[in-house]
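Colleague: Okay, predicted coordinates and the sequence, questions at the end:
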Amino acid sequence: MRFHFFLKILVLSGLLYACNGQNRPSVGIQHTDTLSYSRKNIDEHSNYFLKEDDRLDTTYFRAKYPIFQESKINDLIATVVHLEGDTSMEEAAHRFINSYNEYVEENNGKSTATWSRDLQVDVVANTPIFLGIRTKQEEYTGGAHGDHFTLYSNFDRQSNKAITINDIILEDNKDKFIKIVEQYFRKQEGLSGDDSLNGKYFFEDGKFSLADNFTFEKNDILFYYNVYEIKSYAEGNTELRIPYTTFKHLISDKGLNYINSIN
């Protein structure tokens, strides 16, 4: 396949016209939550187009993410917004697009596929004591299939630190909690208490383990295992919900405060 360079300027102009309004904050500030923030959209395309049958395709980088009015909050969540250490989303977009452009130029203007990256960062919890963020990304840079993941991150508003499972479950109660979670996992997967976790699952030494990736929902704690963490790509990700009522006696006072703040 060849790039039709004589078309790229005309088509790019059409795309820019169709996408007017990109690279600007969404209208309005969120006032219903404890922290105020706006949402910003980034949408950038490569100037190189790939002709496939009756259509032209191009590499793109798209992102939607929150910008808080308090700069310290933006600093707090920076690592789960700017996943590769970029100082801004514009920098991330330029770097991604430039990487593709360099790849095309090194191959004499030829490519078999375009690249894409879609990043969406959402505020899933916003209370006076903690902030919950969900980061979702889908990416394709060639090969048999793309890559995708979902990352949940929770931050304590008073200490400005990430919340870990050790903040929720005291160390003395950890083993009891893991047993409860494993029971729910086995039930969800249709396994008996004696079925091995080797083979189909990727748990180390066949021993069940908690995902570091979790979030607080209204009635449950959600553990989220991304692809390749405990299953093959074909098996996909795994969402595991555990009702608070089943382990309320194991939750720390701090954990109860987090949970009560969203109910």
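Modeller: Sure, I can see it. Residues are numbered from 1 along each chain as shown.
Colleague: C-alpha only now, for contacts and for neighbours.
Modeller: Will do.
Colleague: Do you have the strands of this protein handy? List them.
Modeller: Secondary structure of the chain (DSSP state E): strands located at 37-52, 55-68, 116-126, 130-140, 147-156, 161-162, 214-216, 220-225, 238-243.
Colleague: Now tabulate these in a markdown table and tack on mean neighbour count and distance to G14.
Modeller: Formatted as a markdown table, the strands of the chain follow (neighbours: other C-alpha atoms under 10 Å; distance: least, C-alpha to C-alpha, whole Å):
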| stretch | mean neighbour count | distance to G14 |
| --- | --- | --- |
| strand 37-52 | 19 | 12 |
| strand 55-68 | 19 | 12 |
| strand 116-126 | 19 | 19 |
| strand 130-140 | 19 | 24 |
| strand 147-156 | 19 | 29 |
| strand 161-162 | 14 | 44 |
| strand 214-216 | 22 | 41 |
| strand 220-225 | 19 | 40 |
| strand 238-243 | 17 | 40 |
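Colleague: try this one side by side with the last:
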Amino acid sequence: MSNFRILLISIVFVLFSCEDKNEVSFENKVITGKGCTNCPQINIELLQAVGQDSLAIKINTILNDEVIALLNFNDEPSVASVEEAVTAFENSYTQLKSQFGAEIVPWEAEINAQIALQTDSLVTLKLDAYSFTGGAHGYSSVSFLNFNKALAAPMMNDELFLDVEQFTTFAEAAFRAQEKIPTAKNINATGFMFEEDTFHLPLTIGYGADGLILWYNQYEIASYADGPVTLVLPYKEVNPYLVLPVNVKN
């Protein structure tokens, strides 16, 4: 084999090694409740980043904290793990059941974590959650956890953009176009419920396979019956506003 071919193979090997090294690997983790007839029905499908590097530790810590918050019915401060949060959720139900008996309908909690997007510079996890703790209906929500790989740190919404105000202006124009709200009309002209009649970004923003996702959960800008409102902005259009742009093929 010629020296040139050996050198070429070595370069390719190094490139792939670097790419693999930058990839965050995840393992699935399933946590369930007791599963008895009169117990809360709990099913949690989590992801756990593999390894002990700073990014993996940060991802796992924040992901677990997010799930704990979703399950924490009584704002229990001593809950330190998802397993403890599940137990606390079950205990809260049992206490209410002992007081009100048949009036209490079994609670439910279902949480599913998945990778929304992973690139060389970022990884985004999506959390789908549903809970029912009494009342007329349960509550569904989606949240995104965006992580900057180079900094091994989470990215808050305002850290996603080079200029939040400029992006908000761009997003409002796209939102109006999608929802057919005339430019000259109030943002709530067609029935939305933006506070102070002013467009604002959602609490939930994440990188997805087809573009940046703006996700308004139920009650955020519309009624429960209307469900969530989403806007997907293609990367070709939104990259100029992003701190971490996404390479687009074609």
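Modeller: Received, thanks. These figures come from a predicted structure and were not determined experimentally.
Colleague: hang on, the earlier thing: identify whichever of the strands of structure 1 lies nearest to S196 of structure 1.
Modeller: Among those, the nearest to S196 of structure 1 by C-alpha to C-alpha is strand 238-243 (17.9 Å).
Colleague: equivalent range in structure 2 for the closest one?
Modeller: Alignment of strand 238-243 of structure 1 against structure 2: residues 229-234, by TM-score structural alignment.
Colleague: How about residues contacting that stretch?
Modeller: The contact list for stretch 229-234 of structure 2 (C-alpha atoms under 8 Å, 6 or more residues apart in numbering) reads 174-175, 178, 210-218, 221-222.
Colleague: Now flag whichever of these is closest to L160 of structure 2.
Modeller: For the contacts of stretch 229-234 of structure 2, the minimum distance to L160 of structure 2 (C-alpha to C-alpha) is 10.3 Å, reached by L212.
Colleague: mind listing what the alignment partner in structure 1 of that closest one touches?
Modeller: Counting by TM-score structural alignment, L212 of structure 2 lines up with I221 in structure 1. By C-alpha under 8 Å, 6+ apart, I221 of structure 1 lies in contact with F214, T215, R241, I242, P243, Y244.
Colleague: again, only using 10 Å
Modeller: By C-alpha atoms under 10 Å, 6 or more residues apart in numbering, the contact list for I221 of structure 1 reads F214, T215, L240, R241, I242, P243, Y244, I259.
Colleague: ok now do the counterpart of V123 of structure 1 in structure 2, which residues does it touch?
Modeller: Using TM-score structural alignment, the equivalent of V123 of structure 1 in structure 2 is I115. For I115 of structure 2, the contact set (C-alpha under 10 Å, 6+ apart) comprises F26, L47, V123, T124, L125, K126, L127, F144, L145, Y207, G208, A209.
Colleague: now R5 of structure 2
Modeller: I11.
Colleague: Can you check what angle separates the helix or strand where it lies from strand 122-132?
Modeller: Assigned by DSSP states H and E, R5 of structure 2 belongs to helix 3-22. Orientation check (axes from the mean of the first three to the mean of the last three C-alpha atoms, to 10 degrees): helix 3-22 of structure 2 against strand 122-132 gives 30 degrees.
Colleague: quick one: helix 3-22 of structure 2 to chain centroid distance?
Modeller: 35 Å (C-alpha atoms, centre = their mean, to the nearest Å).
Colleague: One more: stretch 236-250 of structure 1?
Modeller: That offset, for stretch 236-250 of structure 1, works out to 20 Å (C-alpha atoms, centre = their mean).
Colleague: Stretch 116-130 of structure 1 now?
Modeller: For stretch 116-130 of structure 1, the gap between its own C-alpha mean and the chain's C-alpha mean amounts to 9 Å (C-alpha atoms, centre = their mean).
Colleague: Sweet, I'm off.
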